[in-house]
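Asker: have a look at this prediction, sequence included:
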Amino acid sequence: MQRLNLDRAKLLRNRTIRACGQCRARKIKCDQLKPHCQICTANSRVCIYVSEVQKSSGQLQNHGREEFPMTTAQSTMQQPSDAAHPQDQTISLNQFGRLTGTNDAQLRYYSSSSWVSAIETSVSPRLQPSLSTTFEPDSMGSPSLFQSQDTTSQKCQEFPAEQMNGFVQLGEVDQLISWYSQFCQFWYPIIDVSEITTSLGRLRSHQYSPAGSSALIAAICYSAACSAEAAFSADASVNMKHFKVTPSSWEDLAYRLLSASGYPLRPNLNTIRAAFLLATPSIAECKEYPDPVPICVLVRAAQSLGLHREPVSFNFSSREADFRRVLWWSIHGLDISYAVAHALPPLIQSTNSDVRMIFDEENLDRRLLSTLIRVNLLFSKIFEDIYGIDQPTRDVFQLLDEEVANVCADVTTKSRLPATGTLEKFIGFSQRMCCRKMTFTLHQPYLRSAQWPQSSRRKALEACRDYINEFTAGAIDPNLAPYRWVLNHFNVIHACAIVLQDLIQHPNCTESVGLRGLMEKCFSIFSKTSHPSWEKLETLRWKAWAANRWVWGEQEDVGIPDADASLSDWDPLFASFVWDDALLEQHMG
């Protein structure tokens, strides 16, 4: 008889949760000592006890209500979140995990993976308030971070007010937001400019604004200032008279505001966007010792908000679901780009997310992102199957080669359509450069192994040649000077190093004359003043010229250089390729 009552609500037994939140998330036995259990104390974790009675999941709360407005119908359906008694939210569509309220009334995503359940990593010192800063309440009663009393700091002196939030009164903020919307937004379209403008007006009039708005505005100003500075270095005629605050000062301010907003322990969509903009330049900056902390913390904070799950599963509005997808795929692209630049394993795996892909060729702001998503997903496979711990086989390589060729053919065909403006033109060859970088990254192991398919040399050189030509065309075109900051994220040095390494290993080949002209063109346009790696690249060029017995400048002959150099010195991903000829011959010969 009970089976006939299928529509009757399920009866749940109420039980009080006695274990602390950390032990619950890790599913381990808690000794229930208060105020902090011994397990959390031994592992330096934040131990919090929450007296919670499990209830059935009702209508999902609107997670991003501070960032996105709700309709009247939606607001009447949602119940206010009780910080002291958070309510579990069940996730449908065969997903493991739940959304639950926290002490700051934010919804957080928890899963069975302990590393997702909480942000317990070593936060970068830049996200920690310095000892010389103090917190005091402002006129609105909310905490605000005052500037350091150190009068020798040039960064602090550039802002007119002691209070950090006083920067919103600068007229330069409007100029930088406008610059960002024109020349940066298309790269990763994670900002709603109209929403930012509204938040800026509220901050200026001392009204309520969504949490993290000031940190996001400062981060936007930082990205725009970096972009404007790169544009001015490419073309001195670019008008920068309104931009007086340096990018480093905006960066310092954004980090302090981000820390004051509770990031990364209490993230929201605004602080996630701000952290993303602060981590983006790490792709283009070639540092000897890169710092992966900002991106690692960003990925974990994004997962704690459930961004790695399809928004439809949480019953978000279509507008907020779209914003969450764009933000997640942008973070995914940042993670893959950083992994490619520094030969580090990607943090995000394809099996850890079920967010829908974005295919939008009509919207100009989404066109490049759609290509980046397709390319970065294939980059993940290349990392795993070619540069991973498993030895690549011929079947795996051929499958990847076909997928890469299909994506490149599709993108190239669409991107070569007549452009109606400068931005559309730049997006077109940016799409092509993304595909060509993926191509020569897949095929470059031919320089390490004689058993690699012979077709790889031709495909890699063609991709490098087209990539370099696109990059140099964008670098010398004065109309594209405002987009130089985005262009610098592509890093043409990798492609040049592949060509020079090929000239060393295949001297006096039929392609050598054309490749020599291509390299001479590059070295005439770029120099060590434009990028520090160009000075190091001269050593590899010297070795390539010596291998082919070419004349170097006024010298009649070039001897063998004393300093050794190879592609491995500039591409750590190429250096990480571990399979030798003997192993490859067994599987790919």
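Answerer: Looks like it arrived, so ask away.
Asker: C-alpha only now, for contacts and for neighbours.
Answerer: OK.
Asker: what are the ranges of the strands in the stretch 101-250 of the chain?
Answerer: The residue ranges that make up the strands of the stretch 101-250 of the chain, judged by DSSP state E, counting those that start in this stretch, are 107-110, 135-137, 143-145.
Asker: put this next to the previous one:
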Amino acid sequence: MFAICFAAITSIPSSKLCRSLFNQGRNALLRQYRLDFEQALAKANFMSHPNVTTVQALTLFLTCARMSEEKTYVWSMVGLLIRLAMKLGLHRDPADLGLIPFLCEMRRRLWWQIYALDIRTAEESDMNPFICEHSFNTKFPANVNDADLDADMTHHVSGAQGRTEMLFSLVRFHVSFAARMIVFAPDLTADSTQASLSWAERNNMLDELVAKIQDKYLQFCDPQIPICFLTERATRMILTKVKLTMNHPARNNSRACLEIMRDLALRSIEILEGAHMLRTHDKLSGWVWLFEKYVDWDAVAFLLHLTIAAPSAVPLERASAAIGVFFSDWGGRVADMQRWQRLVNLRVKAMAKQSMLASLSTATAAGTGTAAADVLAQVASSTPFEQIGTTGCCLSEAMQSDPAPALDFAYPLNFTSADTTNIGVADMAAGADWNLDNFSFTQGGPSWDMDFDDKVFRFEGPQ
């Protein structure tokens, strides 16, 4: 009960609205329900005698506590949660344990919520996930509505073809599983006794995931329904971020041509525009809490670095608008001031680079060769990448094939204002854990916003 109350207060988008409903501030209520929840857990002796009910409560609490509690506390508690879940055998498929059909579905749902929570908190804490693939065999939950489940049912449900109340959660589970396999650090493959995947294999896995999600779930979505719209947009953003990470030159140690960089720049802009839209669109206000703590560090850092290194690879007007909205949204609101200052410095360098290029263009148009040469010398002295050769595009062996096509779903996915004005007001139950937010995916490679080496942009050909 206290975990549910804590989750309900978390989902209220503002302290003002909370005070109008309960005559108390949001933070005060969160503190009170956290204290009540922790006392109830202690009375239940949950560590020595865990049960499914206490693990469900702890999972719900930690999923929401990410928005208000210190991340180290949440990360540590998730580790405890996973140990308790394994003590209860949630990591083993319940059908193999001979449990009744209803309990099988409840245990599968709970395990996969814990799995997705592990992925998300690992990313937020700059750590690797606790759970390895070889450590569990629990199947995905069935694609059914709650009304299709009953404590007395005698047959296992097979799952429906189409949209159910499990839409958001199932898509989230599939994406979390794929992200763990594709993105996180190579040492995890050794821990899970699996061979490390090549760049081509990871791209194929991502393509297969997109096709599967489209075929099983998204083709049945109505974009006029807010939860469907949210599911599709958030999924697109996560998969776009995975694609960006896989092709980032710092991760692949490859020489990248401008065509590849232009594609990555557009993907970064999509992420920034989409995240802003999900946080601000009035029809999605019920899910704003999902995004209020997420900062798009990686996408904006990549755009700023690319603007400095190769401005011709960036649609500067659109990128500047997206970056400007990012700084407007988060100015004065972030806790990590060291990382924020790093972005501020990058933005200053990017704006200076654009200003010099504009001066060069003006001087060239005016026919003042000496002035143009002076500006060009300034640009060259500030260029943080090596120019190698004059023509062609040499990529590493892993990237010699054509870049993968853009992700495609059943309906348009551009993040423009015109595309987001037709969301209907149809309602769906929002009682589930709608935690399909965005991943930063810094595991296994350099941090793009803190420890980025500008020289990873090693272009061949004219810049």
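Answerer: Yes, it's here. Fair warning: this is a prediction, and the values are worked out from it, not measured in the lab.
Asker: that older thread, can you tell me which of the strands of the stretch 101-250 of the first structure is most buried?
Answerer: strand 107-110 (a mean of 24; mean count of other Cα atoms under 10 Å).
Asker: show me the contacts for residue 390 of the first structure.
Answerer: With contacts taken as Cα atoms under 8 Å, 6 or more residues apart in numbering, residue 390 of the first structure has the following neighbours: residue 384.
Asker: quick check: the gap between it and residue 336 of the first structure.
Answerer: With the distance defined as Cα to Cα, to the nearest Å, residue 390 of the first structure ends up 19 Å from residue 336 of the first structure.
Asker: how about the helices in the stretch 451-589 of the first structure?
Answerer: In the stretch 451-589 of the first structure, helices defined by DSSP state H, counting those that start in this stretch lie at 455-476, 484-487, 493-505, 512-525, 533-548, 572-575, 581-588, listed in chain order.
Asker: out of these, flag the one nearest residue 179 of the first structure.
Answerer: Relative to residue 179 of the first structure, the nearest member of the helices of the stretch 451-589 of the first structure by Cα to Cα is helix 484-487, separated by 12.2 Å.
Asker: so where is that closest one in the second structure?
Answerer: Under the alignment (TM-score structural alignment), helix 484-487 of the first structure falls on residues 288-291 in the second structure.
Asker: how about stretch 114-131 of the first structure?
Answerer: Stretch 114-131 of the first structure corresponds to no residue of the second structure when matched by TM-score structural alignment.
Asker: next: stretch 368-378 of the first structure.
Answerer: Counting by TM-score structural alignment, stretch 368-378 of the first structure lines up with residues 168-178 of the second structure.
Asker: just the buried positions in that stretch, please.
Answerer: Neighbour-count burial for stretch 168-178 of the second structure flags 168, 169, 170, 171, 172, 173, 174, 175, 176, 178 (criterion: 16 or more other Cα atoms under 10 Å).
Asker: number of nearby residues for residue 361 of the first structure?
Answerer: A total of 15 residues lie near residue 361 of the first structure under the criterion other Cα atoms under 10 Å.
Asker: and it, helix, strand or coil?
Answerer: Assigned by DSSP: H, G, I helix; E, B strand; the rest coil, the conformation of residue 361 of the first structure is coil.
Asker: now the match of stretch 368-378 of the first structure, how far from the chain's geometric center?
Answerer: When distances are taken as Cα atoms, centre = their mean, to the nearest Å, stretch 168-178 of the second structure is centred 12 Å away from the chain's centroid.
Asker: measure the closest residue in space to residue 184 of the second structure that isn't next to it in sequence to residue 96 of the second structure for me?
Answerer: Spatial nearest neighbour of residue 184 of the second structure, chain neighbours left out: residue 443 (5.2 Å); criterion: Cα to Cα, 6 or more residues apart in numbering. For residue 443 of the second structure, the distance to residue 96 of the second structure equals 34 Å [Cα to Cα].
Asker: so which of these two has more stuff around it?
Answerer: For residue 443 of the second structure versus residue 96, neighbours defined as other Cα under 10 Å are more numerous around residue 443 (18 against 10).
Asker: the more buried one touches residue 128, doesn't it?
Answerer: Yes. When contacts are counted by Cα atoms under 8 Å, residue 443 of the second structure is listed as touching residue 128 (7.0 Å).
Asker: between those two, which contacts overlap?
Answerer: Shared contacts of residue 443 of the second structure and residue 128, defined by Cα under 8 Å, 6+ apart, are found at 184, 185.
Asker: residue 358 of the first structure pairs with which position in the second structure?
Answerer: If you follow residue 358 of the first structure across to the second structure using TM-score structural alignment, you land on residue 141.
Asker: end to end, how far does stretch 306-326 of the first structure reach?
Answerer: The first residue of stretch 306-326 of the first structure is 13 Å away from its last residue (Cα to Cα).
Asker: so which bit of the second structure is it matched to?
Answerer: Under TM-score structural alignment, the counterpart of stretch 306-326 of the first structure in the second structure spans residues 89-109.
Asker: and the contacts of the longest helix anywhere in the first structure?
Answerer: In the first structure, assigned by DSSP state H, the helix with the most residues is helix 318-342. Where contact means Cα under 8 Å, 6+ apart, the residues beyond helix 318-342 of the first structure that reach it are 64, 68, 188-190, 273, 276, 280, 282-283, 290, 295, 298-299, 302, 307-308, 310-312, 344-348, 355-358, 369, 372-373, 376, 379-380, 571-573.
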